[in-house]
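> Take this sequence and fold it.
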Amino acid sequence: MTGEALARAIAAELVREGFPRVPAQILLQLMVEPTGTATAAGLADSLGLSPAAVSGGIKYLDVLGFIRIDTVPGSRRHAYSLPAVPWYSSTLMQDRYGPLRALIDAGLADVEAGPARERLSEMSDFFRFLQGEMPRLWERWRASRPADEA
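The predicted model follows:
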């Protein structure tokens, strides 16, 4: 199986797991690009997507911190690449749950006692737990890597 065929298969699996299709395709295309970098036109061409689809996918991946956006020297075009910390690892370092937890906690006082309040409180507790565990997972991951990769 070629790298591009594997990238398509992985992207399809991510889509089956609920990840949006175009961002999955873009992300995996960048994974198999020899330089790890591509322009919007290059992504559109290699994936058979419209420029608008690529633009939307790039915005989605940028919000998640899964890609890096640079300007092509001497032009106004952008080049998209993978960040120094791989996207699958960077998810452990980002506090994605703090704002949601804060919203839940702020609103809990207005929810009457009962099953709904208990479920919302447990949800907040779960996000607090994840927020505390993610940095530990990151450290364990880094410690498991060879010294030259850490």
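> Every contact and neighbour count from this point should use C-alpha atoms.
Will do.
> need the contact list for V15.
Listed by Cα atoms under 8 Å, 6 or more residues apart in numbering, the contact set of V15 reads R21, A24.
> For it, give its distance to R68.
Note on V15: its distance to R68, by Cα to Cα, to the nearest Å, is 22 Å.
> Quick one: the strands in this structure, in order.
Per DSSP state E, the chain carries strands over the ranges 37-39, 68-71, 78-81.
> want to throw those into CSV with mean neighbour count?
Shown next, in CSV, are those (neighbours: other Cα atoms under 10 Å):
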stretch, mean neighbour count
strand 37-39, 20
strand 68-71, 14
strand 78-81, 19
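> buried stuff in stretch 56-68?
By 16 or more other Cα atoms under 10 Å, the buried positions in stretch 56-68 come out as G57, I58, Y60, L61, G65, F66, I67, R68.
> next up, for comparison:
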Amino acid sequence: MPARVLAYALADDADRYTAGDLARGLGVSPAAISGAVRYLVQVGFFVREREPGTRSDLYVLDDQDLWSRFVSAELTSLDRFVQAIDSGVEVLGVERPGGRRLAETRDFMAFLRVEMTGVLARWPAERARLAADRGEVTSRRSG
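This is a model prediction of the structure:
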């Protein structure tokens, strides 16, 4: 359900929704939306706001540099994953098949971490170039 809610919000022209708005848009019950928006707030795709004078939460799609923010946050998880795998390699040793597989997994994830850091560093210039090719003004979006 979080993927459906996110896909709907990305494709829709609005940038703020109540749970009822999302439920109607997706043709599901508001109860089905609850866990999805809670997760999307937790990972930073939505920001929860309260409109003055109402009891309903509004879920605002925080689309400013959405994907590089998401990937940056995931790099922290990747670091923890590499550290955990490294502990397993130390316990098993690389002489055993399981230890070799863990070592290769650790090395690949560490390589991926370095590469993704480079991609994130290059993204602002690429984003600006693509926007310019499309004739878009990008002053609202930074970094």
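> Any chance you could compute the TM-score here?
Laid over one another, the chains give 0.75 as their TM-score (TM-score structural alignment, normalised by the length of structure 2), with 129 aligned residues with a Cα RMSD of 2.2 Å.
> re earlier: would you mind putting the strands of structure 1 into JSON lines with distance to L137 of structure 1 alongside?
Below are the strands of structure 1 laid out as JSON lines (distance: least, Cα to Cα, whole Å):
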{"stretch": "strand 37-39", "distance to L137 of structure 1": "28"}
{"stretch": "strand 68-71", "distance to L137 of structure 1": "23"}
{"stretch": "strand 78-81", "distance to L137 of structure 1": "25"}
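> Looking at these, which is nearest to R96 of structure 1?
Checking the strands of structure 1 against R96 of structure 1 by Cα to Cα gives strand 68-71 as the closest, at 18.3 Å.
> now that closest one: which residue numbers in structure 2?
Residues 47-50 of structure 2 are matched to strand 68-71 of structure 1 when aligned by TM-score structural alignment.
> How about residues contacting the matching stretch?
Residues from elsewhere that reach stretch 47-50 of structure 2, judged by Cα under 8 Å, 6+ apart: V41, S56, D57, L58, Y59, V60, L61, D62.
> Spatially, which two of those are the most separated?
Every pair of the contacts of stretch 47-50 of structure 2 checked by Cα to Cα; the farthest is S56 and D62, at 18.4 Å.
> Give me the distance between the residue nearest to T71 of structure 1 when sequence neighbours are not counted and P86 of structure 1.
Nearest residue to T71 of structure 1, sequence neighbours excluded (Cα to Cα, 6 or more residues apart in numbering): H78, at 4.4 Å. Taking Cα to Cα as the measure, H78 of structure 1 falls 20 Å from P86 of structure 1.
> list the buried ones in the longest helix seen in structure 1?
In structure 1, taking DSSP state H as the definition, the longest helix is helix 115-144. Buried positions in helix 115-144 of structure 1, judged by neighbour count with 16+ other Cα under 10 Å: R117, L120, M123, S124, F127, R128, L130, Q131, M134, W138.
> equivalent range in structure 2 for that helix?
With TM-score structural alignment applied, helix 115-144 of structure 1 matches the range 97-126 in structure 2.
> Looking at the buried residues of stretch 56-68 of structure 1, which are in helices?
Using DSSP H, the members of these that fall within helices are G57, I58, Y60, L61.
> Pull up the distance across stretch 91-100 of structure 2, start to finish.
Stretch 91-100 of structure 2 has an end-to-end distance of 12 Å (criterion: Cα to Cα).
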